[in-house]
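S.K.: model this:
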Amino acid sequence: MGIARPWRVQDALGLDRLGEKCYNTARYTWHLGFTGFGGPPSHFKIFYDKFVTRLQWIDEQVYQELFSVCQAFSGPGSTKMLYCINLIHDGTLAAILGFLIWSLPGALGMFGLAIGVSNIGESLPRPAYAVLSGLNAATVGIIALAAVQLAQKAITDKLTRILVFFAAAAGLLYNALWYFPILMLVCGIVSVVYDFRWLHRPVKAVVGIPRALRSKLTGRRKEADATGPGIELAENQQPPDDTTQTKPGSSDHAQTHDDNGTSKEARTVPDSHKLTAISWPFGLGMILAFLVSFIIIVVLRGVLPSPTLLYRLFANMYLAGTIIFGGGPVVIPLLREYVVAEGWVSSRDFLIGLALIQGFPGPNFNFAVYLGALTAINGGYPSAAGAVLGYIGIFAPGLITVHGTMGVWSAIRNRRWVRSALRGVNAGAVGLIYTAVYRLWQIGWIDEGFQSGTSLANDPWWVVVTATSYVGGCWFGLQPWVACIIGAILGLVRYGVVVGQGY
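M.R.: Have a look, this model is predicted:
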């Protein structure tokens, strides 16, 4: 067994073979900022197909870990996922480069849109509304397909199936900023309680299981505890000596069971990908430094007698990027409170941007660039200043905290309770994706009479557009950006039919 190499600054920054690593990142991610349509749920599927299936930069287990970590903490979920993948594979500088390549195309597009919207009249032409509605309908189909595909991977047993359904149902019934992280926390706790069998003894005492059956279950529980939570030994299989650590170069295989009781091979934490881009003390220091910066910015926002508009904009975006859990679908209502309620952006301009961001590639957090530019224009400041402050303010909190979290994560990821909690958090996060389908469905159709949006279900045409997007991706491998283009064309087709009939 070789001696582990100590952590070094050049390793964390990716300075070894820097040019090769940056070229590697640019080569495989340059197009994602132009083709990553469909919002976070679709992005996760795109990243899985590219980095797990085709490039094999990470494997299935590491991907599921990153998905859970990125969903469990604040900030843009899919952007943090891409950042972490590049961080693990090529280091910090490559991760930053990958983030810029991923986010800047959509950010520049939203900046140009803000300048255009600031010069239009009270309403858009009806063909423009038709295109926007078609984009929204196609996006709903893309997100629905991504939710189904991610659920198929997150569901490993009956418990995770229940947690996916529970999170989806709870997310549909209520919507608040504090609510989503609480739901994922509950899912993680339930998974730990179930896997460690903390309630088995009191339940058996109440139910009164026969002694012979109780003895058999107790024996199986002792054998299962030797291999880890939720894992049972196959017949005549000996438990490993140490389940919390694996031998270097090994994959640590264990035997699990599916819903039908059929045994199947399941890999726990593989040693092929050590998440040691940074050390855990450095990662913890980054998190603490961020918390200090957050406190300073929020305190100054409240105590300064007359802060400038641009500072208030940056503080609001920094606050939003810190407290948003659930990614893009959650950021919209919060940003509405932070800019429309402040009187910086009109409700009409906000809704136009809301419709268009669904058809833009890249992260939905680029919506902050649009709102920042409009805020600066309406306040008499340069539009670029507002756009840059919105961009930095909304993205910085999530990227800083996830970078620090990766250092801490490398130190705790092999613990049994962490793996168990991840299973529940992952299932809960997937369930919440279904809420994004419902929220957009309810406001997807916009026109002159309802510029604030109404349900796509009110016209069968949009239902067909959504189904076309879903079926095209599921059965025919239609790429999300192609589905968005088809949706926009079908929106124009509907407009032509409606005008031809005299409506």
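
S.K.: When you work out contacts or count neighbours from here on, use the C-alpha atoms and nothing else.
M.R.: Noted.

S.K.: and the closest residue in space to residue 483 that isn't next to it in sequence, which of the three is it?
M.R.: Leaving aside its chain neighbours, residue 483 sits nearest to residue 469 (5.5 Å; criterion: Cα to Cα, 6 or more residues apart in numbering). Assigned by DSSP: H, G, I helix; E, B strand; the rest coil, the conformation of residue 469 is helix.

S.K.: contacting residues around residue 469?
M.R.: Residues in contact with residue 469 (Cα atoms under 8 Å, 6 or more residues apart in numbering) are 138-139, 141-142, 478, 483-484, 487.

S.K.: possible to save the residues you listed as JSON lines with distance to residue 283?
M.R.: Shown next, in JSON lines, are the contacts of residue 469 (distance: Cα to Cα, whole Å):
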{"residue": "138", "distance to residue 283": "40"}
{"residue": "139", "distance to residue 283": "36"}
{"residue": "141", "distance to residue 283": "38"}
{"residue": "142", "distance to residue 283": "35"}
{"residue": "478", "distance to residue 283": "40"}
{"residue": "483", "distance to residue 283": "40"}
{"residue": "484", "distance to residue 283": "39"}
{"residue": "487", "distance to residue 283": "44"}
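
S.K.: and for comparison, fold this next one:
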Amino acid sequence: MPKNKQNYIWRLQEIFLVSLYLGLTSFGGPIAHLGYFHTEYVKNRKWITEEIYSDLVALCQFLPGPASSQVGIAIGTYQGGILGGFLAWLGFTVPSVLILVFAFYGLREIDPARLVWIHGLKIVAVAVVAQAVWSMSTKLTPDKERATIALLGAAITLLWPNAYMQILTIMVAGLAGTVFGRHRVTSQHPNMVFPLRKRTGAIALFLFIGLLIGLPLLRQITTNEWVGVFDSFYRIGSLVFGGGHVVLPMLEKEVVPVGWVERSQFLTGYGLTQAVPGPLFTFASYLGAVMGGWPGAIITTIAIFLPSFLLVIGVIPFWDTLRTKSCLQSALWAINAAVVGILLAALYDPVWTSAIRSTADFTIAIICFGLLQFWRVPPWCVVIVACLLTL
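M.R.: Here you go, the predicted structure:
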């Protein structure tokens, strides 16, 4: 086997194993996932820089779909091309898919509220997000101008907590950067060359739009119910902004009124999804299992995540070129600061508000933060410590 090919195979194996580790240990929802990604990809493995990571987070905030999964796909693509992006998604997604489908078959009678240790996972998410905010702020908001942008972004996001306001905050920050940040940009802006051609990106975007338009038409002319299921889940994955917490109620409107899933089954799956690691979009896998067992789970999982994959592959080659322009670099100077502010707001709501209920919870969060930030303890070990302390 040629050495270059062998190195590529090893790289793909590494991408999959690292994302699988994250898929098994990343609890706490999409914002917490970005904290875990930052720890693993930026700090531990140094696959990308702070600036590139923030750029990718900002880009994925603009795209519909699960932002954390899209960031993972982008990093996997950066390291190993399209196959690397697919393996990064697969490793991060498979654990929660398996847990939720097995839960449908074996744990249908268990009330998720009785699983006390779940609260420990939420406390760990507080520590992880706090660590990410700490680290990113030192690099991306080192002066009073960008610190001000971050604080304003956090304030706006907290006062008007919805996905569209986050997008508007990023857009306004970018506009401010083009006006006030030109003299701040240097030629040393980090380069990020993805192994994708623009033609590949154009094909991916064509497929994304083609399926979005074509599936509803196909649904009208066929009697196959699974075509309708695929269309519903693909459409949600294509149009939802705000990540997993937004997609859950949207799924309810698609599957409960038409009788695909009973309301009691939906609520059980809703609770279980909050307790598992990985992307919240895998709730679709549970619903697919309810509708048709393992084949149904596979169909709904592919349908809801396919738009995200096509969008990332479609946009990245053009983003690769655009971000080298001085005007966009000026915008990114401020956008990166705004991303820190949005992450700071999310640290409070929903991460802090859903986890810290008492002085004891706050104490456990401080311990977890210290273990992560200063003692460099692996996140999975911190998860075990937090769960034990909350029992």
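
S.K.: After superposition, what's the TM-score here?
M.R.: After superposition, the two chains reach a TM-score of 0.83 (TM-score structural alignment, normalised by the length of the second structure), with 386 aligned residues with a Cα RMSD of 3.3 Å.

S.K.: on that earlier part again, what does the residue nearest to residue 483 of the first structure correspond to in the second structure?
M.R.: Mapped onto the second structure by TM-score structural alignment, residue 469 of the first structure lines up with residue 368.

S.K.: Give me the distance between that match and residue 352 of the second structure.
M.R.: 14 Å (Cα to Cα, to the nearest Å).

S.K.: repeat for residue 377 of the second structure
M.R.: 21 Å.

S.K.: These two - which one has more neighbours?
M.R.: residue 352 (21 against 14; other Cα atoms under 10 Å).

S.K.: Which residue is the nearest non-sequential neighbour of that one?
M.R.: Of all residues not flanking residue 352 of the second structure in the chain, residue 126 sits nearest, at 6.0 Å (Cα to Cα, 6+ apart).

S.K.: host element of that neighbour?
M.R.: If you go by DSSP states H and E, residue 126 of the second structure is part of helix 118-140.

S.K.: Counting by contacts, list what that helix packs against.
M.R.: Helices and strands touching helix 118-140 of the second structure, as assessed by 3 or more Cα pairs under 8 Å, 6 or more residues apart in numbering; DSSP states H and E, comprise helix 30-37, helix 50-62, helix 326-346, helix 353-355, helix 359-373, helix 379-390.

S.K.: try 6 Å
M.R.: helix 30-37, helix 359-373, helix 379-390 (3 or more Cα pairs under 6 Å, 6 or more residues apart in numbering; DSSP states H and E).

S.K.: Would you reformat those as TSV and include distance to residue 45 of the second structure?
M.R.: Putting these into TSV (distance: least, Cα to Cα, whole Å) gives the following:
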stretch	distance to residue 45 of the second structure
helix 30-37	10
helix 359-373	15
helix 379-390	14
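
S.K.: give the contact list for the equivalent of residue 234 of the second structure over in the first structure.
M.R.: For residue 234 of the second structure, the aligned residue in the first structure is residue 318 (criterion: TM-score structural alignment). Contacts for residue 318 of the first structure (Cα atoms under 6 Å, 6 or more residues apart in numbering) come out as 393-394.

S.K.: what separates residue 318 of the first structure from residue 385 of the first structure, distance-wise?
M.R.: Taking Cα to Cα, one finds residue 318 of the first structure at 15 Å from residue 385 of the first structure.

S.K.: Measure how buried residue 390 of the first structure is and give me the count.
M.R.: By the criterion of other Cα under 10 Å, residue 390 of the first structure has 28 neighbours.
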